[in-house]
Each structure stands twice: as C-alpha cells, then as structure tokens.
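Trainee: Test case, fold it:
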Amino acid sequence: MANAHDNDNKSDEILVFIVIGTAYEEPETEGVSIHVILRAADDDSAVREALEALAEEGFLEADLDQIGTLMGEPEEEPHASAYRGALAGEVSIIRFA
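Mentor: Sure thing, here's the model as predicted:
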C-alpha cells in the first residue's frame, strides 16, 4: 500500500531557488554574471521561469551553471530583498558587472 512518503520527488511546498549563470544580451559578446531568485515548485520549473524572466529582460541566451534552494533569508543585499520579493511571487535578476 502506498503512502504519502513513497515519492519524495515532488513536494507541495513552494521553495525559493537561486539560479546562477551567465546571460548574454548580444550575440558573440561577453556575458554578464547573474543570479535569479524566484519561488517555484521544483527545479525544472525554476529553470524554466528563470529563462523566461531573462528573455523578458532582453537577454538572448543564458548559460545556467548552478541551481539551489535558499533555506532562509540571506543577510546581505541585494539577495535579501530578492528573497523577500520571491516570497511575494516576484522573479529577481541580480546582475554583476
């Protein structure tokens, strides 16, 4: 008999993800390092939503290197504000020059 814990791959909990990579605004140019912080049900959804947000901001392509979950509000800005925004349903893109 199956119970609620038989499949731990999916969770009803909404998680706050950080997606780290490099995004490109122009072809064949040096990219900009980015962190995308957002709320999603799973890592596949987080990647898809991060790519959609980057496209809406004018990025043509992105190389996503890492994804992880934030286990609490970061202490440092701009990540702390982005985390609070994610809890409210926003997607934040942090650019590093």
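
Trainee: From now on I want contacts and neighbour counts done on CA atoms only, so please keep to that.
Mentor: Noted.

Trainee: Check the secondary structure at Glu77 for me.
Mentor: Recorded secondary structure, Glu77: coil (DSSP: H, G, I helix; E, B strand; the rest coil).

Trainee: Tell me who's in contact with the residue lying closest to Ser33 once chain neighbours are set aside.
Mentor: Among residues not flanking Ser33 along the chain, Thr22 sits closest, at 4.5 Å (C-alpha to C-alpha, 6 or more residues apart in numbering). Contacts for Thr22 (C-alpha atoms under 8 Å, 6 or more residues apart in numbering) come out as 31-34, 62-65.

Trainee: Alongside the first, I'd like the structure of this one:
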Amino acid sequence: MTRNPNEDFPMPIMPDNDNSPEEPLVFVIIGRAYENDRDEGGVEIHVMLRAPDDDTAVREALNALAEEGFFQADLDQIGTLTDIPDEEPHASAYQGALEGEVSIIRFG
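Mentor: Down below sits the predicted model:
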C-alpha cells in the first residue's frame, strides 16, 4: 500500500495494467467428437460459447459435449470471434453464445 501524503491512513493503489477484457469473449473451438469407444472417425464439430478465458472455454465445451452424449473429443483449434459470422449455422450459434448458450455444430 502507498500512503496518501494528504491523509493519515493508507490508500490502496489499483494496478493500471489489467489486460482482461471487460466482457467475456466468444470462442470457437474446432475438433472431432466421438459418441462411443468404437466410433473410429467421429464427427467434426464447432463449439461456440462465451467465456472469460480459453481454459474456461475448453472446460465448458467438454462439459457440453459430455451432456450431449459424446464419449470423447479431440479439440484441435481454439480462437475468438469479434464479429457475427455471415452464414448459418454459425450466425445463430454466435447469437446463442452471446446469450450464454454453448452451441455445438455438427458436420457429417
């Protein structure tokens, strides 16, 4: 704590280097999910959700995939979206993520 020279009590100083975003980010996670241990090829998936950081995004994506009945998932890429996608189903999934949903898009 730093002392304020004009007062007789300590004044807390807050760091001015906070790099955390004010709003949670919208993440897209790309990978393959498997419905059972005999599912060799799996299904390609994109998961879209809001989270404060990538670790939380991965954890919430895996939980959502498990709730949907997936046995295992290989998550290959993670990134953030700054604007609404142009095409469906990603545009709807992005809107769902903004509203707090975890959207799972399946291909194949």
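
Trainee: After superposition, what's the TM-score here?
Mentor: The TM-score (TM-score structural alignment, normalised by the length of structure 1) is 0.91; 95 aligned residues with a C-alpha RMSD of 1.4 Å.

Trainee: re earlier: translate the residue nearest to Ser33 of structure 1 into the numbering of structure 2.
Mentor: Using TM-score structural alignment, the equivalent of Thr22 of structure 1 in structure 2 is Arg32.

Trainee: try Gly68 of structure 1
Mentor: Match for Gly68 of structure 1 (TM-score structural alignment): Gly79.

Trainee: Name the SS class of that match, please.
Mentor: Under three-state DSSP, Gly79 of structure 2 comes out as strand.

Trainee: neighbours around it, how many?
Mentor: 13 (other C-alpha atoms under 10 Å).

Trainee: Tell me who's in contact with it.
Mentor: 27-29.

Trainee: what do you get for Asp18 of structure 2?
Mentor: So Asp18 of structure 2 contacts nothing (C-alpha under 8 Å, 6+ apart).

Trainee: Once you drop chain neighbours, what's closest to Ala86 of structure 1?
Mentor: Nearest to Ala86 of structure 1 is Leu38, by C-alpha to C-alpha, 6+ apart, at 4.7 Å.

Trainee: In structure 2, point out the residues matching the helix or strand where that neighbour lies.
Mentor: Element membership for Leu38 of structure 1 (DSSP states H and E) is strand 32-40. Aligned using TM-score structural alignment, strand 32-40 of structure 1 spans residues 43-51 in structure 2.

Trainee: ok, average deviation of that stretch from structure 1?
Mentor: For stretch 43-51 of structure 2, the mean deviation from structure 1 after alignment is 0.3 Å (mean C-alpha distance after the TM-score superposition for structure 1).
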